[in-house]
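K.L.:
Quick one, fold the following:
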Amino acid sequence: MIIGSEKFDWSKFTTTLPCVPVGRSRRENSRFRGEAEALAIRLRALRSDKGMTQEQLAGRAQVAVSTLRKIESGRVVEPGYFTILALANAMGVDPHELADPKDRPE
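P.N.:
From the prediction side, this is the model:
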């Protein structure tokens, strides 16, 4: 990539520290893998109970259908906070209904 008349040096923007991971952790290594699988099951069940297709829910939540599919299949282990809020709002449920029952507030 050329900016101005100089070549852009990407090496200045990457870390060389061994303790800083680059990007997100891999799905199989994530400490949230179990929660992601539980979220996938609850999200799919709630959507089905509401009689909505993936396309309908994604449209109402203004989320890409591919993103919803990845969350429902457990391929996204750390979905974005606002994505989950949008999905819950689009289904008309409290976001805590998507949470693990043991983590729900009383």
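K.L.:
switch to C-alpha atoms for all contacts and neighbour counts from now on
P.N.:
Will do.
K.L.:
What's the local residue count around residue 94?
P.N.:
12 (other Cα atoms under 10 Å).
K.L.:
With residue 71 instead?
P.N.:
For residue 71, the count of nearby residues is 22 (other Cα under 10 Å).
K.L.:
Also this sequence, please, to line up against the first:
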Amino acid sequence: MVRLPLTLIELQRGERLGALLRSVRSERTMVDVAFEAGISPETLRKIESGRIATPAFATIAAIAGVLEISLDELWAALTADTFSPTADEYDKPARQRLAS
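P.N.:
As a prediction, the model looks like this:
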């Protein structure tokens, strides 16, 4: 299976997701949250740093459950775009946009 390059919107959403999870996690350790969610601390670290921009739904649902944030609240925070691309920008892979 070939994975398509991520769009700029997906990359930005991944960064927002990581920032949001870090802020909600607050003083809880990454290790505690990861183990309680049933994922590795390394996976949580990659999500929080934006290196995994499009994590699996089940992973996010598990983390959200541990952090006691609803998926609706999480999605609302992630889709509050400050970036307003043209219609073409949504479909153009990030690497292609950055190269032009």
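K.L.:
what are the ranges of the strands in the first structure?
P.N.:
For the first structure, the strands defined by DSSP state E cover 2-3, 6-7.
K.L.:
Determine how far the first one lies from the middle of the whole chain.
P.N.:
The chain centroid and the centroid of strand 2-3 of the first structure are separated by 33 Å, computed with Cα atoms, centre = their mean, to the nearest Å.
K.L.:
From residue 2 of the first structure, how far off is the residue nearest the centre of the first structure?
P.N.:
The centre of the first structure sits closest to residue 79, judged by Cα atoms, centre = their mean, with a distance of 1.6 Å. Taking Cα to Cα, to the nearest Å as the measure, residue 79 of the first structure falls 34 Å from residue 2 of the first structure.
K.L.:
related to what we said a few turns ago, which one of the strands of the first structure lies nearest to residue 59 of the first structure?
P.N.:
Closest to residue 59 of the first structure of these is strand 2-3 (Cα to Cα; 38.0 Å).
K.L.:
For the second structure, give the helix that spans the most residues.
P.N.:
Criterion DSSP state H: the longest helix present in the second structure is helix 8-25.
K.L.:
Tell me which other helices or strands it touches.
P.N.:
Helix 8-25 of the second structure is packed against helix 41-49, helix 71-78, helix 87-91, with contacts defined by 3 or more Cα pairs under 8 Å, 6 or more residues apart in numbering; DSSP states H and E.
K.L.:
With adjacent residues omitted, what lies nearest to residue 84 of the first structure?
P.N.:
residue 95 (7.2 Å; Cα to Cα, 6 or more residues apart in numbering).
K.L.:
Residue 95 of the second structure versus the counterpart of that neighbour in the second structure, what's the distance?
P.N.:
Here residue 95 of the first structure is matched to residue 71 in the second structure, going by TM-score structural alignment. Computed as Cα to Cα, the residue 71 of the second structure to residue 95 of the second structure distance reads 29 Å.
K.L.:
Which one's more surrounded, those two?
P.N.:
Using other Cα under 10 Å as the criterion, residue 71 of the second structure and residue 95 rank with residue 71 on top: 15 against 12.
K.L.:
Noted, bye for now.
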